[in-house]
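# Structure for the following, please:
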Amino acid sequence: MAVWVHLYLLSQCRKLMHSPWHLSLRVSGASLLVLLSHLLIAALFAGGFYAAAQAGLGGFKKEIMGDWMDYFYFSLINITTLGLGDVYPTGHLRAITGIESLTGFVIISCTAQFVYEAIKQKEDSDGQERS
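Purely as a prediction, here's the structure:
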């Protein structure tokens, strides 16, 4: 589901990049959509971690892990593959954590390709204006 959400929002970014708006507005809007996508996916995984922990599939090693922000924090650290190590999963949540890290790697790679294409388009349009 996370990959589908990200691919859908990237397709919307591509449509936005071909809109008649000024290029800087298109790039800014697309960047905000990409950021929204990453945050939404982290929130999806955070909800999954919470649900799985409540179902008894595992937990987290931390003094207190009850606030939604704790789950969202862990999800952001994990999806970016940063992995600080201050919170770590136990039980079957370790598998979900691995899937989230792989998903994060894929969506960050897709985002990097999109950003590269947007920059190249800007450079091409700047070169045409100077000619």
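
# going forward, measure contacts between C-alpha atoms and count neighbours the same way
OK.

# List of residues touching stretch 30-38?
With contacts defined as CA atoms under 8 Å, 6 or more residues apart in numbering, stretch 30-38 is touched by 5-6, 9-10, 13-14, 16-17, 107, 111.

# let's see 6 Å
The contact list for stretch 30-38, computed with CA atoms under 6 Å, 6 or more residues apart in numbering, reads 6, 13.

# And stretch 59-74, by the same measure?
The contact list for stretch 59-74, computed with CA under 6 Å, 6+ apart, reads 46, 53, 87-90.

# List buried residues within those residues.
The neighbour count (16 or more other CA atoms under 10 Å) marks 46, 53, 87-89 as buried among those.

# Kindly present those residues as a markdown table, with separate columns for distance to R130.
Listed next are the buried ones among the contacts of stretch 59-74 as a markdown table, based on distance: CA to CA, whole Å:
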| residue | distance to R130 |
| --- | --- |
| A46 | 48 |
| A53 | 58 |
| V87 | 52 |
| Y88 | 53 |
| P89 | 55 |
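
# Second input sequence below; structure requested for side-by-side comparison:
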Amino acid sequence: MHSNSLQRSSFCNAHVDPAAHPKRCLFISVSLITAAHIIEAAIYASAFWVAVHQIDIGSLQLAQDPTENLYPMDYFYFALVNLTTLGRGDLQPSGHFRFLTGISAFHGFLLITASGGYLLQVMSGKNPFRK
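Presented below is the predicted three-dimensional model:
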């Protein structure tokens, strides 16, 4: 595991050097962080769907019409809104499913905060992967 960590660090050191290429590094960093957060939302959307339809720990409903069926994109939208802690309220969880959504909001807050700290380092010309 230690050698894998070194390889990943070497890859990042080779591609993220804000002192040499500040605009390119910022573009790469923002692009990769955005992709990572979209993947996280997709993972949470899948977990939400499984929690509602397979495990049956609660439900997710439209606030305006609780009888309307939800589609996979609705779960993805809910995961994005929840991970960003926006909390629009147009989709409402119920039952024990609320606990899972609370955990995802906390997790999203931590990840977005860490991403912001990383981007601040890149914008200030520092390479976050170098000691």
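
# Drop the TM-score for these two in here.
The TM-score (TM-score structural alignment, normalised by the length of structure 1) is 0.76; 113 aligned residues with a CA RMSD of 2.5 Å.

# Count residues in the vicinity of the equivalent of K120 of structure 1 over in structure 2, would you?
Taking TM-score structural alignment, K120 of structure 1 has S124 as its aligned residue in structure 2. A total of 11 residues lie near S124 of structure 2 under the criterion other CA atoms under 10 Å.

# The longest helix anywhere in structure 2: average distance to aligned residues in structure 1?
Counting residues, the longest helix in structure 2 under DSSP state H turns out to be helix 22-53. Mean deviation of helix 22-53 of structure 2 relative to structure 1 after superposition (mean CA distance after the TM-score superposition for structure 1): 0.8 Å.

# What range does that helix cover in structure 1?
Counting by TM-score structural alignment, helix 22-53 of structure 2 pairs with residues 23-54 of structure 1.

# List the buried residues of that stretch.
23, 26-27, 30-31, 33-34, 37-39, 41-50, 52-53.

# And the next helix or strand past the longest helix of structure 2?
Heading C-terminal from helix 22-53 of structure 2, the first helix or strand you meet, by DSSP states H and E, is strand 58-62.

# longest helix of structure 1?
The single longest helix within structure 1, with elements called by DSSP H, is helix 93-130.

# which secondary structure elements does that helix contact?
Here helix 93-130 of structure 1 is seen to pack against helix 68-79 when contacts are counted using 3 or more CA pairs under 6 Å, 6 or more residues apart in numbering; DSSP states H and E.

# mean shift between the helix or strand just after the helix it packs on and structure 2?
Downstream of helix 68-79 of structure 1, the first helix or strand assigned by DSSP H and E is strand 88-91. Aligned to structure 2 and superposed, strand 88-91 of structure 1 gives a mean residue distance of 0.9 Å (mean CA distance after the TM-score superposition for structure 1).

# Report the central residue of structure 2.
The centroid of structure 2 falls nearest to H37 when counting by CA atoms, centre = their mean (3.2 Å).
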